[in-house]
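S.K.: Pasting the sequence and the predicted coordinates here, then a few questions.
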Amino acid sequence: MRDVLFKSIWRSAALGSVAILLNGCGIMSWFHSSPGPKTPPPLSKGEKQVSFSTQWQARLYGLWPIHPYQGTDIAHQGRQIVVSDASGHLVSLNDAGRQQWIRSLVGKSARGATIAHGVVYTGTTAGEVFAFDAKNGHKLWSVQLTSEVLTPVVFADDHLLLQTVNGHLWALDPKDGKVQWTFSMNQPSLILRAVSTPTVHDGVVYAGFADGTLAALSLSTGAELWHARVAIAHGSNELARMVDVAARPIVADGQVFAAAYQGNLAAYTLQSGSQNWSVPMSVYLTPVWFKNHLFVAEADGVIAEIDPGSGSVLWRNTRLKGHAMTGLSSCGDDLLATDNGGYLYAFNPKSGHRIGQTRLSSSGIQSSPVCLANHQILALSDAGTLYRIKLAKR
């Protein structure tokens, strides 16, 4: 019933917003219909510096709706690609796009799978975490948690890390899924249906929470080392007070960068969590650290470069303002982005100019572009087509 409601929210332009009470967890998860797909401004001949060519495309079957703020991760390791659909299927393909195996899950994997040391890990909306043999899809174990899993599983030094919709961060044993430790923060009454994927660096877990908090925890024990406020809720209603840290924290340049929806982009020292700088900015996609520079896609579709030392905006491209961006990444010398209109974009990271674009699908793209060897890219459409694209200079 809930899936039907989510689908109607997404497809109905007449609905501006809706809140849905999650069964048993006592909080409200927020969706609002993102801007309708838009056609981007055309590029002049002089601006076109990058071309895209399709190497192959694989049509996968199942349900593949894009939900606002919740893109799907494409897992890729060696010659294996693993994706998940919205009807609860986990699909493994080889690097030519041919299916190797498929498994049905209890619930659906909202954010995709993770491949680590020959094992595929994924969590589901039913609160279950699975481990499968990467070669044949044989189930190794499963474990039931207390709430809906809304992040990919992160493998780090004999720990599996993930977050659930009720504000809990879990560490599980990769061998059998047993709980090693848990950590939680107070949840506001209304949250985005997007949860920050934990980041691990030098034995420390950095995780964002729906109340606008960034926390640093010991990987081995889960003990809190420090926490900082990325954003402080303000406003006359619950919608205005939403400041979820939905983007994954980025550790680089001796700092940890965190971003909040309707909040700030900020940098903190790794050891103490003291704030180095903060810039008002609404962000839900994970920023990109690329060639010692920091790039962000703002919630309104604006792409920007931020000076990591001061937080100053070095350039801001507003040509796609009003577009619903679904991914941001890098490949080769270029910055890449995708949107819900089915477009793949390339930007010059030095100037911010758009230097290439192609429409992969008449439906949206629901994944950040994944960069492979030889300037090739994987992207997954809302219709369930997986594309392998070659990026070339003109």
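M.R.: Looks like it arrived, so ask away. Numbers count the residues shown, from 1 in each chain.
S.K.: drop to CA atoms for contacts and neighbour counts, all remaining ones
M.R.: Fine.
S.K.: which of the residues in stretch 223-241 are buried?
M.R.: Neighbour-count burial for stretch 223-241, counted by 16 or more other C-alpha atoms under 10 Å, picks out 226-233, 239, 241.
S.K.: and which of these is nearest to Gly71?
M.R.: Leu239 (21.3 Å; C-alpha to C-alpha).
S.K.: list the contacts for the spatially most central residue of the chain?
M.R.: With distances taken as C-alpha atoms, centre = their mean, Gly71 lies nearest the centre of the chain, 5.3 Å away. By C-alpha atoms under 8 Å, 6 or more residues apart in numbering, Gly71 lies in contact with 111, 326-327, 366-368.
S.K.: what's the answer for Gly263, then?
M.R.: Shown in contact with Gly263 (C-alpha under 8 Å, 6+ apart): 212, 230-232, 243, 280-283.
S.K.: ok so, going back, name the nearest of the buried residues of stretch 223-241 relative to Ala96.
M.R.: Nearest to Ala96 out of the buried residues of stretch 223-241 is Val230 (C-alpha to C-alpha; 42.1 Å).
S.K.: Okay, the closest residue to Val200 other than its chain neighbours and Leu63: tell me how far apart.
M.R.: If the residues on either side of it in the chain are set aside, Val200 comes closest to Tyr206, at 6.2 Å by C-alpha to C-alpha, 6 or more residues apart in numbering. According to C-alpha to C-alpha, to the nearest Å, Tyr206 and Leu63 sit 33 Å apart.
S.K.: now Leu386
M.R.: Distance of Leu386 to Leu63, computed by C-alpha to C-alpha: 13 Å.
S.K.: Which one's more surrounded, those two?
M.R.: Between Leu386 and Leu63, Leu386 has the larger neighbour count (other C-alpha atoms under 10 Å), namely 22 against 15.
S.K.: thinking the more buried one is in contact with Ala379, fair?
M.R.: Yes: here Leu386 reaches Ala379: they are 5.8 Å apart, a contact under C-alpha atoms under 8 Å.
S.K.: Hmm, Val149 and Ala126 touching each other?
M.R.: Yes: between Ala126 and Val149 there is a contact at 7.5 Å, judged by C-alpha under 8 Å.
S.K.: alright, now check it against this:
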Amino acid sequence: MNTLADQSTFRPRGLARLLALGLLAGSLAGCSTVSSWFGGDGKPRLKDLGPNPGLMAVQQVWTARLGTEVLPATDVHVQGDTVLIAARDGSVTALDARTGAQLSRFAAGEPLTAGVGGDAERQAVLTRSNQLMVYAEGRQLWKQQLPAAAYTPPLVAGGRVFVLAADRSLTAFDAANGRKLWTAQRPGEPLVLRQPGVLLAVGNTLVAGLSGRMVGVDPDSGSVRWEASLASPRGTNDVERLVDLVGRVSREGDNVCARAFQASVGCVDTRNASVRWTQPSKGAEGIDGDGEALFGAESNGTVQAWRRADGARLWSVEQLQHRRLTAPLLLGRSVVFGDDYGVVHLLSKTDGQALARLKTDDSGVASAPVSAANTLVVVSRSGTVYGFRPD
């Protein structure tokens, strides 16, 4: 079994970064149009968005500054009307989503590798030295050394803290005292994604993404209840064979839909572990949706919608190509994406028509937007947090 020390990790974000890292293995071999995607300065050619359509009246209602940069692709944790944001320096700040006021702040004392996870009582973070630290009211309750790095926010649920590590191990700890309850280990892979994976509770089952499979685990023992494959390794080298499920996911009852990195989008019925459908999709960020449809962006920035029932393609929009989009947020009648240029795009969930555009700052949007207290919350890489609200 490979150890983490033998593994290479990388954090893909959009086509330009994939090209820079040489990770489009084989996919560009027969493509003669790549050069037309870029200008003479090597930057991607962006489509002209035109004037702000202004079909939705949305206003910026508050701004908060964390005072430090945030981790790229770090999930923002929503707990009621509060959002918790992990910064690059190891600090975690809780903001009131209604006003942007700081409610609390604590620091782990070293850089973090993932966003914060938590429930109404406790918050859990993962550090660069592979430590799991758990806090309550800004005070550290306990910490545990992990055998490998972790890039998925811990899940705090049912009096336990669950950690999905980069070596494909899944571990449960007692949330009160940090006692290890169990560990489930899968065979390692030469390459792993340095970005959030899939880890959530569905009823009394812990659901995790392990390689290209969605796995249902008994939270009391760590035993596997079921597995459902959304993608399988292909190709002849480690890069081509890399497959993993990425967050965010869309859950409607027992139906959980997710993206397999650069391979497919699909839905699983967790009651019977049946794969409802999969569709090929070359994307690196997660998806969102409702009972009718799912939404996501391809690595080249094409926004795609699928019918949730059977995966049929509903519409696609190419206007945002090469803007390196975040995972989406479905919010009312709009699908919301942030981009690498600090712009927030609100598209109609019905047909992908542009409804409105919002501006943050030039550092770029760091992570998928979230919604709390009737407020759209967007975090920039510079550590500025923006609250937007419909008129």
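M.R.: Perfect, thanks for sending it. Computed from a prediction, not measured in an experiment: that's the story for all the values here.
S.K.: coming back round to it: tell me which of the contacts of Gly263 of structure 1 you also see in structure 2.
M.R.: Compared against structure 2 with both residues aligned by TM-score structural alignment, their matches' C-alpha atoms under 8 Å, the contacts of Gly263 of structure 1 retain 231, 243, 280-283.
S.K.: residue contacts, the closest residue to Leu265 of structure 1 other than its chain neighbours?
M.R.: Distance criterion C-alpha to C-alpha, 6+ apart; nearest residue to Leu265 of structure 1, sequence neighbours excluded, is Ala259 at 4.3 Å. Counting by C-alpha under 8 Å, 6+ apart, Ala259 of structure 1 touches 230, 245-247, 249, 265-266, 281-284, 286.
S.K.: give me the number of residues near the aligned residue in structure 2 for Pro41 of structure 1?
M.R.: Using TM-score structural alignment, the equivalent of Pro41 of structure 1 in structure 2 is Asp48. When counting by other C-alpha under 10 Å, one arrives at 8 neighbours for Asp48 of structure 2.
S.K.: Can you report how many residues neighbour the closest residue to Asp48 of structure 2 other than its chain neighbours?
M.R.: Using C-alpha to C-alpha, 6+ apart and skipping the chain neighbours, the partner closest in space to Asp48 of structure 2 is Gln319 (7.9 Å). Neighbour count of Gln319 of structure 2, defined by other C-alpha under 10 Å: 17.
S.K.: secondary structure class for Gln319 of structure 2?
M.R.: The three-state label given to Gln319 of structure 2 by DSSP: H, G, I helix; E, B strand; the rest coil is coil.
S.K.: corresponding residues in structure 2 for the helix or strand hosting Leu225 of structure 1?
M.R.: Assigned by DSSP states H and E, Leu225 of structure 1 falls within strand 224-229. The alignment of strand 224-229 of structure 1 onto structure 2 (TM-score structural alignment) spans residues 224-229.
S.K.: contacting residues around the matching stretch?
M.R.: 212-218, 268, 273-275.
S.K.: Of those - the most surrounded one?
M.R.: Met214 (29 neighbours).
S.K.: does it really touch Leu230, like I thought?
M.R.: Yes: using C-alpha under 8 Å, Met214 of structure 2 is in contact with Leu230, at 7.2 Å.
S.K.: so Ala16 of structure 2 sits in a helix?
M.R.: Yes: under three-state DSSP, Ala16 of structure 2 falls within a helix.
S.K.: Could you report the neighbour count for it?
M.R.: Using other C-alpha under 10 Å, Ala16 of structure 2 has 19 neighbouring residues.
S.K.: Okay, it and Gly301 of structure 2: tell me how far apart.
M.R.: Counting by C-alpha to C-alpha - Ala16 of structure 2 and Gly301 of structure 2 are separated by 11 Å.
S.K.: Between those two, which contacts overlap?
M.R.: Residues touching both Ala16 of structure 2 and Gly301 by C-alpha under 8 Å, 6+ apart: 322, 324.
S.K.: Can I take it that Pro51 of structure 2 is in a helix?
M.R.: No: Pro51 of structure 2 is assigned coil when assessed by three-state DSSP, not a helix.
S.K.: and the contacts of Gly71 of structure 1 as JSON lines, adding secondary structure, neighbour count and distance to Val165 of structure 1?
M.R.: Formatted as JSON lines, these follow (DSSP: H, G, I helix; E, B strand; the rest coil; neighbours: other C-alpha atoms under 10 Å; distance: C-alpha to C-alpha, whole Å):
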{"residue": "Arg111", "secondary structure": "coil", "neighbour count": "28", "distance to Val165 of structure 1": "13"}
{"residue": "Thr326", "secondary structure": "strand", "neighbour count": "30", "distance to Val165 of structure 1": "21"}
{"residue": "Gly327", "secondary structure": "strand", "neighbour count": "27", "distance to Val165 of structure 1": "22"}
{"residue": "Gln366", "secondary structure": "coil", "neighbour count": "30", "distance to Val165 of structure 1": "20"}
{"residue": "Ser367", "secondary structure": "coil", "neighbour count": "28", "distance to Val165 of structure 1": "21"}
{"residue": "Ser368", "secondary structure": "coil", "neighbour count": "27", "distance to Val165 of structure 1": "22"}
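S.K.: Please render these as JSON lines that adds distance to Asp173 of structure 1 to the earlier fields.
M.R.: Below are these laid out as JSON lines (distance: C-alpha to C-alpha, whole Å):
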{"residue": "Arg111", "distance to Asp173 of structure 1": "20"}
{"residue": "Thr326", "distance to Asp173 of structure 1": "32"}
{"residue": "Gly327", "distance to Asp173 of structure 1": "30"}
{"residue": "Gln366", "distance to Asp173 of structure 1": "30"}
{"residue": "Ser367", "distance to Asp173 of structure 1": "28"}
{"residue": "Ser368", "distance to Asp173 of structure 1": "28"}
